[in-house]
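[1] Have a look at this fold, sequence not included:
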């Protein structure tokens, strides 16, 4: 890509897409196109075809997806598999028919088997059963990976697939019922501080370990790979380190400035004991994450106060 290349970011309002737009702007790429979901329904093949024929983007970041937590995945499995398959299929096929130079497809680490060894290596894909709660979403993402591979093989396209670890940052979801653990804890500790609550309750024992990547680092990695990687093999994107939920809660408590107690509700589920991606391939390609968890939490908390907490209240 050069600074005149026409770049389409699908899903530009989400956590990932918005980070990619910010990073593209920061790096001097100014010819960026996007549409809101009201302006362009990516599930509508005719609408997607018309958009590509009109705009003729040269590069595509496919960050658009229907996403949600365990509850949403359990309640709406048909929506998750249908909508994601439609979005991916429409964009990937339109990109091919409109001579897009390169496309980057964003998957998820939920594509890996539930019982895969840790850390998760790229070659573990399709070696075992998936986590049942998000199987429809994971299967849609695997289909996207295989679609990119198949178009490359049959049509000589340059479509690459990346698998990010757990993300956080600007434009995250801070809803206590549907968000992931990190943004949920930021909101819980902030509200406890505001209300002078004696303690904050955290689900489980606090012993499970998770890896967290700041969204702007993911965006930087995606742009780096768009410019420096071509191949059919998927690439994990992460930091290569994890932290226990107990340690994470302690860090967020400190960032927020909450002085009460942390109580762990051991009647609630812990989930998977550990989820860490192997980033050797990414590091060998020449990219490493630069945002520390402490710095990222400060940024995420400040964004929450300035943007989300005012809306909530």
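    Noted; the coordinates are in hand. Remember, it's a predicted structure, so these values are computed and weren't measured experimentally.
[2] CA only for contacts and neighbour counts going forward, please
    Fine.
[3] all strands for the stretch 1-150 of the chain, in order.
    Counting by DSSP state E, counting those that start in this stretch, the stretch 1-150 of the chain has strands at residues 7-10, 32-33, 59-62, 102-106.
[4] who wins for proximity to residue 305 among these?
    Nearest to residue 305 among the strands of the stretch 1-150 of the chain is strand 7-10 (26.8 Å), distances taken as CA to CA.
[5] same for the closest one, what does it pack against?
    Strand 7-10 sits against helix 15-26, strand 32-33, strand 59-62, with contacts defined as 3 or more CA pairs under 8 Å, 6 or more residues apart in numbering; DSSP states H and E.
[6] and the strands of the stretch 1-150 of the chain as JSON lines, adding mean neighbour count and distance to residue 177?
    Below are these laid out as JSON lines (neighbours: other CA atoms under 10 Å; distance: least, CA to CA, whole Å):
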{"stretch": "strand 7-10", "mean neighbour count": "24", "distance to residue 177": "26"}
{"stretch": "strand 32-33", "mean neighbour count": "16", "distance to residue 177": "33"}
{"stretch": "strand 59-62", "mean neighbour count": "23", "distance to residue 177": "27"}
{"stretch": "strand 102-106", "mean neighbour count": "22", "distance to residue 177": "25"}
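[7] can you list these in TSV and add distance to residue 202?
    Formatted as TSV, those follow (distance: least, CA to CA, whole Å):
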stretch	distance to residue 202
strand 7-10	35
strand 32-33	41
strand 59-62	34
strand 102-106	30
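[8] among these, which is nearest residue 41?
    strand 7-10 (10.8 Å).
[9] one step back: TSV please, covering the helices and strands packed on strand 7-10 and showing distance to residue 127.
    Below are the helices and strands packed on strand 7-10 laid out as TSV (distance: least, CA to CA, whole Å):
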stretch	distance to residue 127
helix 15-26	27
strand 32-33	38
strand 59-62	25
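[10] Quick one: closest of the ones you listed to residue 191.
    Closest among these, using CA to CA: helix 15-26, at 22.3 Å.
[11] which secondary structure elements does that closest one contact?
    strand 7-10, helix 215-228.
[12] Nearest to residue 303 among those would be which one?
    helix 215-228 (12.8 Å).
[13] Name the residues that touch that closest one?
    Contacting residues not belonging to helix 215-228 are listed as 1, 15-16, 19-20, 22-24, 102-104, 160, 162, 164, 167-170, 237-238, 285, 287-291 [CA atoms under 8 Å, 6 or more residues apart in numbering].
[14] second one coming, line it up with the first:
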């Protein structure tokens, strides 16, 4: 099923459209492309282009005619948001992917990178999770709608490769964090939510805060700048219909993560677990041996990445409070 796992390096003067370039992932990829000498980058904010609008998406791709498309556009959220709005997560992400890929195909885009998520894998997949685990078991119920949409995106990439010979690829990042993240206390992912809640508790002198779940689930965290570096590396070096994992190959219990964040922020109160709240998947560690075998591995240590993210949060605190 797989084709060659090598590719031609991208032309640094080729036009590259980064879908979602204002978001956490897209913004990091944009910065990485600039740092690597790409000179013709194209982006459109969600206000300028709603990728759920099929006609608008076709018109935009028809006007800019990129040679490379990076799909970093998605409706994302943490366990609370996914549980409350499954229809929105399924519908919006399916529309974004279908419209973008169909439009890219219509203008003969040769290279496209689709960014999925580690949540596509079964809830009880053997650890660490290999790419072969896809579609071998039931999904985690709290985010299965988002996962199904991302699985559909993977299959869509493979379909375009088979039917049209496109050199499109799919990468599955683990849990991401970094500057530009969503720090909403309820609708964000676990790490930025912890940063905000622990910072607020420190500032208010709150003696204790409650952490959802048992604290025992293990999670892997990848700094978004590392994902950006991996994305460009894969576009330069990878051409296969097989998905490829992007992670760090190490995980940490949620309880230890909370303690690490508290130490970096300087919060000295008690952390209390609420086991009545859902834990989600017990463990989700990606096997990154295929990517490391190609010559790439993540560089950012978790403590350094959290400090970097917290520094960014402090610098943007006023604008984040307004959201």
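    Yep, that arrived. Being a predicted model, the structure only gives us computed values, none of them experimental.
[15] What value does the TM-score take for this pair?
    The TM-score (TM-score structural alignment, normalised by the length of structure 1) is 0.96; 313 aligned residues with a CA RMSD of 1.5 Å.
[16] on that earlier part again, and residue 243 of structure 1, which of the helices and strands packed on strand 7-10 of structure 1 is closest to it?
    Residue 243 of structure 1 sits nearest to helix 15-26 of all the helices and strands packed on strand 7-10 of structure 1, at 21.5 Å, using CA to CA.
[17] where exactly do the strands run in the stretch 201-313 of structure 1?
    209-210, 212-214, 235-237, 243-244, 261-265, 274-275.
[18] now the ones you listed in CSV, with mean neighbour count?
    Output for the strands of the stretch 201-313 of structure 1, formatted as CSV (neighbours: other CA atoms under 10 Å):
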stretch, mean neighbour count
strand 209-210, 20
strand 212-214, 25
strand 235-237, 26
strand 243-244, 17
strand 261-265, 15
strand 274-275, 19
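[19] Figure out which of those strands is closest to residue 177 of structure 1.
    strand 261-265 (16.6 Å).
[20] Just tell me the aligned range of the closest one in structure 2.
    Mapped onto structure 2 using TM-score structural alignment, strand 261-265 of structure 1 spans residues 270-274.
[21] Can you tell me what sits against that stretch?
    The contact list for stretch 270-274 of structure 2, computed with CA under 8 Å, 6+ apart, reads 207, 208, 209, 210, 211, 212, 213, 214, 215, 258, 259.
[22] make it 10 Å
    198, 206-216, 255, 258-259, 262 (CA atoms under 10 Å, 6 or more residues apart in numbering).
[23] May I see the helices and strands packed on helix 15-26 of structure 1 organised as JSON lines, with distance to residue 37 of structure 1 added?
    Formatted as JSON lines, the helices and strands packed on helix 15-26 of structure 1 follow (distance: least, CA to CA, whole Å):
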{"stretch": "strand 7-10", "distance to residue 37 of structure 1": "10"}
{"stretch": "helix 215-228", "distance to residue 37 of structure 1": "21"}
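[24] right, so the ones you listed: which one is the most enclosed?
    strand 7-10 (a mean of 24; mean count of other CA atoms under 10 Å).
[25] residues making contact with that strand?
    Taking CA under 10 Å, 6+ apart as the rule, strand 7-10 of structure 1 contacts 1, 16-18, 20-21, 24, 29-37, 42, 52, 55-65, 87, 91, 100, 102-104.
[26] from those, which would you call buried?
    Buried by 16 or more other CA atoms under 10 Å: 16-18, 20-21, 24, 29-30, 32, 34-35, 42, 52, 56-65, 87, 91, 100, 102-104, out of the contacts of strand 7-10 of structure 1.
[27] For structure 2, which segments count as helices?
    24-35, 54-64, 79-84, 86-106, 144-164, 190-204, 224-237, 254-265, 289-294, 302-315, 317-321 (DSSP state H).
[28] Which of those sits closest to residue 276 of structure 2?
    helix 79-84 (14.0 Å).
[29] mean shift between that closest one and structure 1?
    Averaged over the aligned pairs, helix 79-84 of structure 2 sits 2.9 Å from structure 1 after superposition, using mean CA distance after the TM-score superposition for structure 1.
[30] Find me the equivalent region of that helix in structure 1.
    With TM-score structural alignment as the criterion, helix 79-84 of structure 2 aligns to 70-75.
[31] hang on, the earlier thing: kindly present the strands of the stretch 201-313 of structure 1 as a markdown table, with separate columns for distance to residue 139 of structure 1.
    A markdown table is the format used below for these (distance: least, CA to CA, whole Å):
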| stretch | distance to residue 139 of structure 1 |
| --- | --- |
| strand 209-210 | 22 |
| strand 212-214 | 23 |
| strand 235-237 | 17 |
| strand 243-244 | 28 |
| strand 261-265 | 32 |
| strand 274-275 | 19 |
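[32] pretty sure residue 92 of structure 2 contacts residue 148?
    No. With contact defined as CA atoms under 10 Å, residue 92 of structure 2 does not reach residue 148; the gap is 11.9 Å.
[33] Of the helices and strands packed on strand 7-10 of structure 1, which is nearest residue 123 of structure 1?
    With CA to CA as the criterion, residue 123 of structure 1 lies closest to strand 59-62 of these, at 22.3 Å.
[34] hmm, who's touching the closest one?
    1, 5-12, 16-17, 20-21, 32-33, 87-88, 91-92, 95, 99-107, 159-161, 222-223, 226.
[35] Next, the mean deviation of that strand compared to structure 2.
    Averaged out, strand 59-62 of structure 1 is 0.5 Å away (mean CA distance after the TM-score superposition for structure 1).
[36] From the chain's centroid, how far away is that strand?
    In terms of CA atoms, centre = their mean, to the nearest Å, the centre of strand 59-62 of structure 1 is set 15 Å apart from its chain centre.
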